[in-house]
Structures are given as structure tokens and as C-alpha cells.
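S.K.: let me see the structure of the following:
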Amino acid sequence: MKTLPKSSRVVIIGGGIVGCSTAYHLAKLGVEALLLERRKLTSGTTFHAAGLVGQLRSNANITQLLGYSVELYNTIEDETGLGTGWKMNGGLRLACNQERWTEVKRQATTARSFGLQMDLLTPQEAQDLWPLMNVDDVVGAAFMPTDGQANPSDITQAMAKGARMNGAQIFEDCKVTDLEIDKGVIKAVITDQGRVECESVVLCAGQWSRSFAARFGVNIPLVSMEHQYMVTEPIKGMPKDLPTLRDPDRLTYYKEEVGGLVMGGYEANPIPWAVDGIPEGFHYTLLDSNFDHFEPLMELALGRVPALETAGIKTLTNGPESFTPDGNFIIGEAPELRNFFVGAGFNAFGIAAGGGAGMALAEWVKNGEPPFDLWSADIRRFGRPHFDTDWVRTRTVEAYAKHYTMAWPYEEHSSGRPCRKSPLYEVLKDQGACFGEKLGWERPNWFAGAGETPQDVYSFGRQNWFDAVGREHKACREAAVLFDQTSFAKFALKGPDALAALNWICANNVDKPVGALTYTQMLNDHGGIECDLTIARVAEDEFYIVTGTGFATHDFDWISRNIPAGMNCQLFDITSSNAVLALMGPRARDILQAVTRADVSNAGFPFGTTKTIGIVGCPVLALRVTYVGELGWELHLPVEYATTVYAALMQAGAEHGLVNAGYRAIDSLRLEKGYRAWGADIGPDHTPQEAGLGWAVKLKRNTPFKGREAAQAQADGGVKKMMACFTCDPDVVLLGRETIYRNGERVGWLTSGGFGYTVDKSIGYGYIRNPDGVTRDYVMEGSYELEVATQRVPCTVHMTPLYDAIMERIKG
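M.R.: Below is the predicted model:
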């Protein structure tokens, strides 16, 4: 019997496919790794996974990660000599109504944007590939030839062997009982066989991850859900090379197995499991088959595959799996504990993601950063509501039920709401607000007028709120609007070294007088944009930091972990303390001056400054800034004053045409002005030079800052991708991920899309790529088209804001 080592640089907890993949990739990188599995490899949930491997997602980098899995599965059998059951037999996706067909066509364009082949087929062509199915109701289908299927246990064992071949150690029947942590630093893992010193821990414990991590203050928002699939006896005439099949309109999926079929699905009424905790000793265990609950899926499947009527049923497998509130997996270093990494919550596509997730985790552990931007799966995308397991479960039930429903543009979740509310929630609701939700916050998306219902009606065309948002947009350009942006994340950095710390972390110069306001990025060592925020200097030793609602955990973590060692300053999250009212539009000054004695003239309150002013007895921190391209102020004030200040502004603004406006108008307005959105247009894979934000980087100053060398190299040597704006006919609906063609060649995709009501054009932003370099002249010399739902449409490229006249109004 092997003896447990006394130390290892990295300890991986959990021997499913993600844990074994992480061990394999760490070993390949030359990193000492030890994997500990409490029972046997695959005995948690991997052994009962269905094993379908699809690649396409709405995010380019998640698609890339899944594509890496396919590359690995193509070679791991030859490398290790162990069979994996991997077959690149392709994947079919059906569409049975026109709106689903539009969704599929948009997915085909997304695939093309990301460099994947997805072929659109007629119903007959689809049936030729999958002859067992009835296609009477099929409108069309998409086929991705590089998708496939694997045997989950076999491919996991192959990666485990590959890990051992490269020096990793794997111990089964070794339960991790505790972590040894000293002053926030991981020192060791404690097991039932002894103590193992380590520098880092990677938790890949599937549905056990949340409860284990919670003991150490780490929040992993996942819960267990029952998931069933049926395995049939061999079916006569079953082709061995049958592609996997997804039939989302019938909520079902299929794959061939040993001459029979595996059929499962995502029912609209899923069943949470282990609500009171996972039973002790649960391993290599399945739940009782629930035939009554599976029957509606079976009836849907019979309409698609008539052969199921007479096929013998070998098993109905009911296995619990971990699901997350937004349907994406959870990866990365926990913000609550350094060197504690997580790979969990794979929403029943752990086999598809396993290879890539292990690669990403291994590189993250070794290099201190992921191989590329994984924000949509990053553990730091979560926040305060996700500490409550009941709230997580409520939202996850909805996400599971939506797994195969239409992925509508602008779709909002409905469960677990309202959760976090601005003081103005009821007031704005009474005035016709239609709310969306971000990180638990209720935020007005748009306001219904007379005869309109404040409720979204989803479609792939112009949705029912289009005209309402147009009214708000027009009011902002011509009069004034008030946005409730209380959900903004807000931090205070205080201490004698606050300036020195921020000037190191920030790409722009924050060494300005008290009262100065700075727009800045924070860069990684490659020059990529990790944060995009506004910083007000409110005292010699204090800064007020404002960032987007969804980035609260991420940005707090980035700032706090990049404060240089030994510097004396403290970061506080004060999001819940302050409400935010954004008063924007050409009449904003008239309205603000009517409610305060402070001088808000351009001379008295210039653009890019901040000061505290009084409004109806409230001390208001007013920031002269804009994200909509109009004269305006963000008014930050204690929450208890919010309704009073709001009422005063609305009363003073009545004669100036002041109206409420929501977040969809903000997006439309910012697109016209060319303001970037982090998480879409900019992020860790994009630099200021590439994004047209080089003007906000302090390269002319002899000041060191994080990422300076990379930023300087690009400033001197040029870039290979550059952001541009595209406009096209207003009848074309741009959503993002549409393919960009320059002179007939694919050069990128749109990172965001929408509509500009002032210019009466559809607007998109995206990066034009060229391995030999991209310049402004190169961009402007090209002729461009956009592919939208497989159709190419002409467009015009721009390198300046669409609404330049705005600048005079902002600063005037």
C-alpha cells in the first residue's frame, strides 16, 4: 500500500473528470500534484454522466475551452493506451418552429465567428444523418461535425493514467477532513491518513464542493439536482456512427450506446436533491428511478424516435448532479482564500468541459492567472445573494428548467425576486418600471407609458419595449432623465498609502488633487483590462471607487490582492450604504441648480471633478461624469435620503422635461458615444491600445504601474486587433457575436450590439483582427459586412463616436 506523501505543491480534492484533468495538466506543466479521492475515481457523479460533448457556447472563450476538450480527447487514448469511448461523430441540433430556427441560425453565425464549422441542414438532410427520427415537425437543423461523445469513466481513467505517467500521485480511499490555514494562508490538508503540506488546493469535489468550502468561508453557489436518462436495449438498424442529437423543442437529447440509445432531457419541473445535505457515504450511488417524473419526456421523445415504442428499457438512470444559478460552471481562485481554487458546478456538461477546465485550472495554479478570460465562468461573478443556499436553489431550479428553452435576447430570470431593492423600488414600480436583475439587485430596465404593460415580451426581432426605450433615449438627448443606479458597486480605499497603492494598480493617473475624478482601467501583466472604473479622490488619504453592479466581487478582489505588500491602506465595500441617482441630459444643470446652493456652473463644477453638495438636507457626493454622452452628474447619497432627493429632483425637473429612464436606454446611449462595456467589449484579453482607450494610460509619465511594460510595448509596436464601430440598416437586429467580414474575409465578431435612436442605425462594436497588425488606416480602408443569422448585410465602419456633438455638451 502506498504511503501518503508528507507534502505536495498542489493538492487536488476530488477524483472525477475535472480533478483528474487538473492533475494531468499540472503534471504536464511540471508542477508537483497530489490528487486525493475519498472513495474511487469517478465515484461521485462522473460515473453516471451521459457523456455528450458539445462545444458551442455564447462566449468565445468558453467555446475555446470546450474545443480544447475535443482536441485532448482526440489524442489521450493514443498517449495513454487506455480506451476512452471517444467518438467524434458530430452533433445535431433540431429546430421545430421559426423562432427556434432563428436561434439556430444565430448560433451558426456565432460558431462561424468563433472559427467552428456548423452546417445548416434541411429536415431531410438531418434525417439522412439520423435515420431513426421522425422529422414531420422539423423546420431545419444544425450539424457540428467536431462534436462527439465519450465514456465518462474511461476518459477519466485515461487522464488519471496520463497524470501518473507525468509524475502526479493519485490516492483513492483517502478522505480530506480539514484544511490547515494560518493567518489566511493554506498550510496543509488534513486527511484520514495524515497531514499533507501544500501551497495550493484545487477543489473539484462536485456537489460536495459547496458544503466543504463553506467551512473555510468560501462561497461556491451550486446545488444538487436530480437528472435522469434512459438506456435502451439494442435497436435494430442502429447506425454505429450516429451523431449526438439535441431536440430542445422536445427538451431531450440522444446518443448511441452499444447499439441502443441513451435518451435524457431537462424537464420544466426539475427536482432538487439533498436539500438538507448529501447523505453520508453517498458514492457510486444512484437515486431511485422516477418513472412518473420521466414520463412527459418519454412522450416527447416517442414523437421524435418512434423506435422507442418497442425498444427494451435497460435502465432509467437517476443521478444527482451539481447545477448553478446561471447555468455556467464555476472556476478560478476563490476571492475569500488565497491559493484555494475551484472547479465545480458543471451543469451536466462536465464531460464536455472536463479537458479544458483542467487545463485552465492547471495554468491558473501555476501562473497565477487563467490562460484566457473566463469571466462568464469565474467564481468572482457571484455576490451576496449567493451565500444563501435557499436563494441559490430557487434560482438554479429556474436555470435547469431553461436549459433547453429558447435563449431569448435580453431574457431575465424571474425566480428569487425581488431580492436586493433600491429605496426607490416601490416608487419606480408605481411609475411603470419594468425591472431586470443583476447580482440580486432590482434595476429598472425601462418604463411603460400609457397603455403599455411593464413586462418584457421576448423575440428575436424588436421587442415590445423598443419604443419606450426610444422615448427615454430622446429625453436624455433633448431634455433630461434620471437613472436609479443604486446597484453600482462602491468601495472606499483609505489609509496613508492609498494613493501609492492605487497609482500602482491603476493605468491612469490618480495622483490628482482632492475633488478630482479619474476614469481608469486596471491592467494585468499582459496589459489586459481587469477592471474599468471611476475613482474620486475625496481626501488626501481616501478614494471613492465606483464600478459596475456585476463586478462587485471581482473588482474588490482584484484591488485588494494587488495592493503592494507593506502598504498601509484598507479597502471597504460600501455598496449598500449609498444610493445613486444619475441626472443626465442638456437640462441637467438647470435642474440640479434648482435644488442646491452649490455652484454647478461649468466654471464652478468642471467635468471630471467631484464635490459634496447639499440637496434638501442631504450631503450628496456629486460626480461630474457621464456614461451616456450628455451633460450630467452621478449623485451618490446615503440610502435614507434617496426618496427625498428623488422627489426634489423630479419636482424641479418637471418644467424641464425630466423623466425616468432605465438601463436599456443607458446601453443605447453609450453605444452612440462609443463607451466600452467591461465583460463584453473589454476584459482581460483586451488592452487599452486595442480598445481605443490608450489615452487613459499614463505612459507619458515616468510612473510605474501594473501592466506598464506590456502597454508600452503595444504603444511602440502596434496591435494585432483593434476595436471599431459598425452601423447598418435599422431593420437589422444586432445582439453581439455577429461575424465581421473585411473585404470578404472573416476578421472578428461583434462584442456588443444594439440600436442608436439618435442616429437611427443599428450599432455594433467588435475587434478587427490581423496577425500582421492593425492600424486605424487599415480599419478604414476595408469594406465591411456583418453576418447576422447566416445572412450577410452591408455595414459602415467608424473609428470616432457616432454622435460627436455630444462632447461639447458634456463639457459645456
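S.K.: please make it C-alpha for all contacts and neighbour counts, starting now.
M.R.: Will do.
S.K.: and Val620, that's in a helix?
M.R.: No: under DSSP: H, G, I helix; E, B strand; the rest coil, Val620 sits outside any helix and is assigned strand.
S.K.: right, and it touches Glu634 too?
M.R.: No: Val620 is beyond contact range of Glu634, at 9.6 Å (criterion: CA atoms under 8 Å).
S.K.: please enumerate the helices of the stretch 301-450 of the chain.
M.R.: 350-367, 389-401, 425-430 (DSSP state H, counting those that start in this stretch).
S.K.: what's the closest of those to Ala301?
M.R.: Across the helices of the stretch 301-450 of the chain, Ala301 has its closest neighbour in helix 389-401 (17.1 Å, CA to CA).
S.K.: contact partners of the closest one?
M.R.: 221-223, 266-272, 323-327, 385-386, 413, 415-416 (CA atoms under 8 Å, 6 or more residues apart in numbering).
S.K.: run the last query once more with 7 Å
M.R.: For helix 389-401, contacts defined as CA atoms under 7 Å, 6 or more residues apart in numbering pick out 221-223, 266-270, 323-327, 385-386, 415-416.
S.K.: one more, so I can put them side by side:
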Amino acid sequence: MYPHIQTVDSSPKLPEETDVTVIGGGIIGVSTAWALSRAGVRTTLLEKGVIAGEQSSRNWGWCRTMGRDEREIPLAMASLARWPELAAELSEEIGFKRTGILYACRDETELTQQRDWLARASHYGVSSRLLDAAELARYMPGIEPGAFVGALYTPDDGRAEPDVVAPAMARSAMRLGATLLQQCAVRGIETQSGRVHAVVTERGRVRTQAVVLAGGAWSSLFCRHLGIRLPQLKVLGSVMRTPPMTGGPEAALGTSGFSFRKRADGGYTIAHRGGTLAPIVPDSFRYLRDFLPMMRTSREEFRLRLDARLWQEAWHHRRWSNDDISPFERERVLDPMPSSRVLKEAMRQISDAVPFFRNIEIAQRWGGLIDVTPDSVPVIDSINTLPGFYLATGFSGHGFGTAPGAGQLMADLVTGSTPLVDPEPYRFSRFGKTGSKV
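M.R.: I've put the predicted structure just below:
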């Protein structure tokens, strides 16, 4: 498990009643609860494990607009505008720095892909621009000559510390009046007159007017329990970090083979940008038709793997009674082993391209399971078949950087306020029949 997550104290007891219940204490759930609390809404946040215990503390820590799916750019831009203000609003240091991010291209094919993205994205006002090899060397001193033909550079993008941000938001939400309980799994939802009326937890029942499911990699399973089909899979990201190092680059860099960013402690977070593994599980077959287009176009980025998760998830009940122990209590935290092969490959490539990283010490390795939708775009929407039920999930590895905007957008939808950005690209209905009741 990632060991440096800041701890958050839980509220003393479960309330009998609340306006909105948020399920899931990852960055999206916490950001939503924080936005609702700022709006004066009575909010209860329930987490089966600990705040930011899964992917929200295990991601790269990038806050970027660059390279986003065009549908995500407005949300990413709105979030990036919020990041510089967060430390003051939270009254805590979160490590945000606008250091710039580069995507380095090994050949003209990769450079053309970045040029095409920039042509589509430029009218949104992104600060991205193309660099040739000489310009890249100026922005990233010490890079191996001839390793790259150019790069896409976005000076406004930056970084923050994943193990700090969600806990800081959670504490701020509690100061604003939110109730927060950890080690408190939600087993199910009760309805009255066809709409959400209460949540049933392992500690008791809470009457509520609305429920936001921000369950990350667990969302599809919870939805199936409610009879709602959410096509979503988990993929494994493997990451490592170094101890503090002096003299290294400030800007973050991504390539088709590796990525790195400097940490607030002076070390570096390193990963394999094209080394995401897709464990074969029962949902792989359940949602095969939904994900076939992605599998055909992203073979190099997502690699299939058969491991123990197939048998672990085969034991998950499709339905369970609200009086029974749920799967969320049987496995409190998803804590997968990272792929040594993927991390070794990343180290080999980064050592070849950036001599600064040769013979470095690795202080820690970890894995995280990422919630992915068939189009890699999140769902941020109400569910028509269950009035009062909302989804904020499927961020496909982009949740940390877009969290300030995503949480606000979800809060806007719940309260009926003017949406921060157009919510249409994030509608559940885009999945067509796959988003209907099972």
C-alpha cells in the first residue's frame, strides 16, 4: 500500500439524515463533498477504507490540459484555473507548481499525432505549442541528443501531491460542516416512490435526498447491485519513486515509453506511460463488446494480463442483501502489486534518454487500479432510471488533474446550479443500451 497518505479523522457518528450522501473517499468523491459543503448542502461522505487509499494517492500527480480527449478539455481547463487557488482555500500546502509538461516524440509519426491534437485543441485556449529538438533540449537540459525529434509543450500545466490533496479537501469539507466516516461501506440504497430515500451502510441507515457514487474502480459492481449496467473496467498502473535528488529537471516529461515528474520532497515519480496492464476478470467478458474498439486502437497502451484478480472477482456476488456483508467490506482497499517487468522497462528507457536517471536509487514501487470507460471519458451525470442517484466515475486515470472541476460540476448537477462546464460530453446516455438497467 502507498504509505505516505495523510490521515484524516472520521466524524464521531453516522447521522440519521443528510441532504446528499457521497459514496467514495477518493479525489472525485472528496472534491464533490467539498463543493457541496461550500454551497451549504448537508453532506455525508462515506468511505469503505480510508481517504485516498486507492488510485487517488497512487497516480502521477499531473495537473494537465495537454493531450486530453477533446471532450475533456473544458473540464481540464476549468480545473487548471482552480489549482493555483486551492492551497489558500484549503489552508494547507498541496505541492502545486505550474512547472510545465512536455510530451517528447521519438519520430515524425508521434510528432504528427501531437500536431494533430494541437490543431483540434487550440481553439479552447490551451497554452500548448510544438518544440523542435533544439528547443526541447533547452526546456529539458541533459536529455540525450538525438533521442527525440521534438515535443508538445504546455507551460501552464503543472503538478501536485496526490497523497496530500484529497485529505486536505476532506478536512476542509469537515470544517464546512460535512460528515465523514471511514471504514464505513455502503451496502445498498433504499427507494421510496421510485427515488432515492436512504443508504444502508455496515453501521446503519442514513436517510438522504440524493446519492453520488464516486466509487472509482468499484462503481460498476455497486451499479450492478442496483440493476444498472455501467461498462467499466480496471487497469493496473505501476509506479515508482526515488529519494530526493539534486540537479534534476523541474518540468514533467512524458514519452511513449516512460514519464517522470519532480515531487515536493525533491524526488521523482517515474512510470511507464505505455505500460498499463488490463487484468482479465469476469467484467472483461461482460463488457467485451463495449471495449472492443478500445482494445483494437490501444493495444500498445493496454496489455492484457491473466492474474489472481480473475479468481478474486469471480467471488464477488452480483447481488447481495443490504443486511449481508458486502464485497466492499471483504476487500477494503485495492492494493495490487506493481509489474516489475513494466517498471524495469521504464527504467531502461529513461536511463537511455535522460542520463540524469542512470544508476538512481528506487525508494518505493506501487500499483494502482484505474477505473476506465470504453471511451476513456468519465461519467458525470444523474441516472434517469433511479431519480436522486448520480454517477461521478470512469475518469480513466485523469481524475486527479480534473478533480477540482469534476467535483464542482457534480455539485452543480446535484443542486441544480449553472454547470461549471457543459455536462453533455459526460452523459451516461452516451453508452446507449449499455447504460440501461440490467
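S.K.: just name the most buried of the helices of the stretch 301-450 of structure 1.
M.R.: Ranked by mean neighbour count, the helices of the stretch 301-450 of structure 1 are led by helix 350-367 with a mean of 25 (mean count of other CA atoms under 10 Å).
S.K.: corresponding residues in structure 2 for that helix?
M.R.: Aligning helix 350-367 of structure 1 against structure 2 (TM-score structural alignment) gives residues 399-416.
S.K.: same check on stretch 635-652 of structure 1?
M.R.: Residues of structure 2 matching stretch 635-652 of structure 1: none, counting by TM-score structural alignment.
S.K.: cool, and stretch 2-15 of structure 1?
M.R.: Residue span in structure 2 matched to stretch 2-15 of structure 1, by TM-score structural alignment: 12-25.
S.K.: which residues does Phe96 of structure 2 contact?
M.R.: 84, 158-160.
S.K.: from these, which ones fall inside strands?
M.R.: Those of the contacts of Phe96 of structure 2 mapping onto strands are 158-159, per DSSP state E.
S.K.: shouldn't Pro243 of structure 1 be in contact with Gly91?
M.R.: Yes: with contacts counted by CA atoms under 7 Å, Pro243 of structure 1 reaches Gly91, the gap being 5.1 Å.
S.K.: nearest residue to Ile351 of structure 1 other than its sequence neighbours?
M.R.: Ranked by CA to CA, 6 or more residues apart in numbering and with sequence neighbours excluded, the top spatial neighbour of Ile351 of structure 1 is Gly51, at 5.9 Å.
S.K.: the longest helix in structure 1 is where?
M.R.: Counting by DSSP state H, the longest helix found in structure 1 is helix 60-80.
S.K.: may I see the buried residues of that one?
M.R.: For helix 60-80 of structure 1, a neighbour-count test (16 or more other CA atoms under 10 Å) marks 60-70, 72-73, 76-77, 80 as buried.
S.K.: can you show me the strands along the stretch 151-300 of structure 2?
M.R.: 158-159, 179-181, 186-192, 195-201, 204-213, 233-241, 252-254, 259-262, 268-271, 276-279 (DSSP state E, counting those that start in this stretch).
S.K.: flag every buried residue along the third one.
M.R.: By that I understand strand 186-192 of structure 2. Buried, per 16+ other CA under 10 Å, within strand 186-192 of structure 2: 186-190.
S.K.: and if you look at the fifth one?
M.R.: Of the residues in strand 204-213 of structure 2, those with enough neighbours to count as buried (16+ other CA under 10 Å) are 205-213.
S.K.: again with stretch 36-52 of structure 2
M.R.: For stretch 36-52 of structure 2, using 16+ other CA under 10 Å, the buried residues are 36-38, 41-52.
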